[in-house]
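Chemist: Let's see this in three dimensions:
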Amino acid sequence: MIRHIVVFRLKHPKGSAAEKKFLADATLLASIPGVGAFEQLRQVSPKNDYHFGFSMEFTDQQAYSGYNDHPDHVAFVRDRWVPEVEAFLEIDYVPLA
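Modeler: Okay, here's the model as predicted:
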């Protein structure tokens, strides 16, 4: 299993219509084959300046690669992520045991 987590800060003002639209439109990622346990998360700690996170799980590397290469993911990254995300950190975990 691979747990894919990305934390990020949008260029849009907090609470704006553009912020809400980005988050709503990002739910399409959950419908890409291989994506499991998709969650959108809001940061509540003052310890970092990322405001949101997406978390999802993949059964294996093949499922994760399929997601990365899927046309809907590629289009979302190109058309929404790159122009609207100010900063991000991507983390991919596998269980230790």
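
Chemist: alpha carbons only for contacts and neighbour counts from here, please
Modeler: Will do.

Chemist: distance between the host helix or strand of Ala75 and the chain's centre?
Modeler: Here Ala75 sits within helix 71-76, counting by DSSP states H and E. Relative to its chain's centre, helix 71-76 lies at 12 Å (C-alpha atoms, centre = their mean, to the nearest Å).

Chemist: Ok, stretch 55-67 next?
Modeler: Chain-centre distance of stretch 55-67: 13 Å, with C-alpha atoms, centre = their mean.

Chemist: Need the contact partners of that stretch.
Modeler: 1-6, 32-41, 73 (C-alpha atoms under 8 Å, 6 or more residues apart in numbering).

Chemist: where exactly do the strands run in this protein?
Modeler: In the chain, the strands defined using DSSP state E lie at 2-10, 36-42, 52-58, 85-93.

Chemist: let's see this one next to it:
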Amino acid sequence: MGQTSIHHMVIFSLKHAMGSEEAEAFMRDVESQLTMIPVVKQFHAFRLKPNNPLDYGISMVFDSEEDYQTYVTHPLHDDFEDNRWKIEATQGMVIDYEI
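Modeler: Here you go, the predicted structure:
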């Protein structure tokens, strides 16, 4: 069996109206900042279909648990969480799984 990868998904809504310039700026910024963390692979930012209770999502893959922990403790992650996420996100759910 091959190496296990860690898949990380966050599903969320923002205080901004879906599709607004503020929401779109948040989504651009989350991608530009988190993809600067070297261990982040296969990053995707997306809108959820209207039949979902939340509006947006991001997903990424890590090659190992060590890489995932590097991401979680990285200064760019901490900065985005403290200065954007905690201010602009209204609801969220984190889904982590291994493949």
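
Chemist: just to revisit the earlier point, select only the buried ones of the contacts of stretch 55-67 of the first structure in PyMOL?
Modeler: Command for PyMOL, covering only those of the contacts of stretch 55-67 of the first structure found buried under the criterion 16 or more other C-alpha atoms under 10 Å:
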select buried, resi 2+3+4+5+6+32+34+35+36+38+40+73
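
Chemist: remind me, longest helix of the second structure?
Modeler: As assigned by DSSP state H, the longest helix anywhere in the second structure is helix 21-34.

Chemist: Tell me the buried residues in it?
Modeler: Ala23, Phe26, Met27, Val30, Leu34.

Chemist: Ala45 of the second structure maps to what in the first structure?
Modeler: The equivalent of Ala45 of the second structure in the first structure is Gln40 (alignment by TM-score structural alignment).

Chemist: which ones are touching that match?
Modeler: With C-alpha under 8 Å, 6+ apart as the criterion, the residues that contact Gln40 of the first structure are Leu23, Phe52, Gly53, Phe54, Ser55.

Chemist: ok, the corresponding residue of the second structure for the second one to Met18 of the second structure distance?
Modeler: In other words, Phe52 of the first structure. Under the alignment defined by TM-score structural alignment, Phe52 of the first structure corresponds to Tyr56 in the second structure. Distance of Tyr56 of the second structure to Met18 of the second structure, given as C-alpha to C-alpha, to the nearest Å: 8 Å.

Chemist: Show me which of those two is the more surrounded one.
Modeler: Tyr56 (21 against 15; other C-alpha atoms under 10 Å).

Chemist: Quick one: neighbours of the residue nearest to the more buried one when sequence neighbours are not counted, just the number.
Modeler: Nearest residue to Tyr56 of the second structure, sequence neighbours excluded (C-alpha to C-alpha, 6 or more residues apart in numbering): Arg47, at 4.4 Å. Arg47 of the second structure is flanked by 16 other residues according to other C-alpha under 10 Å.
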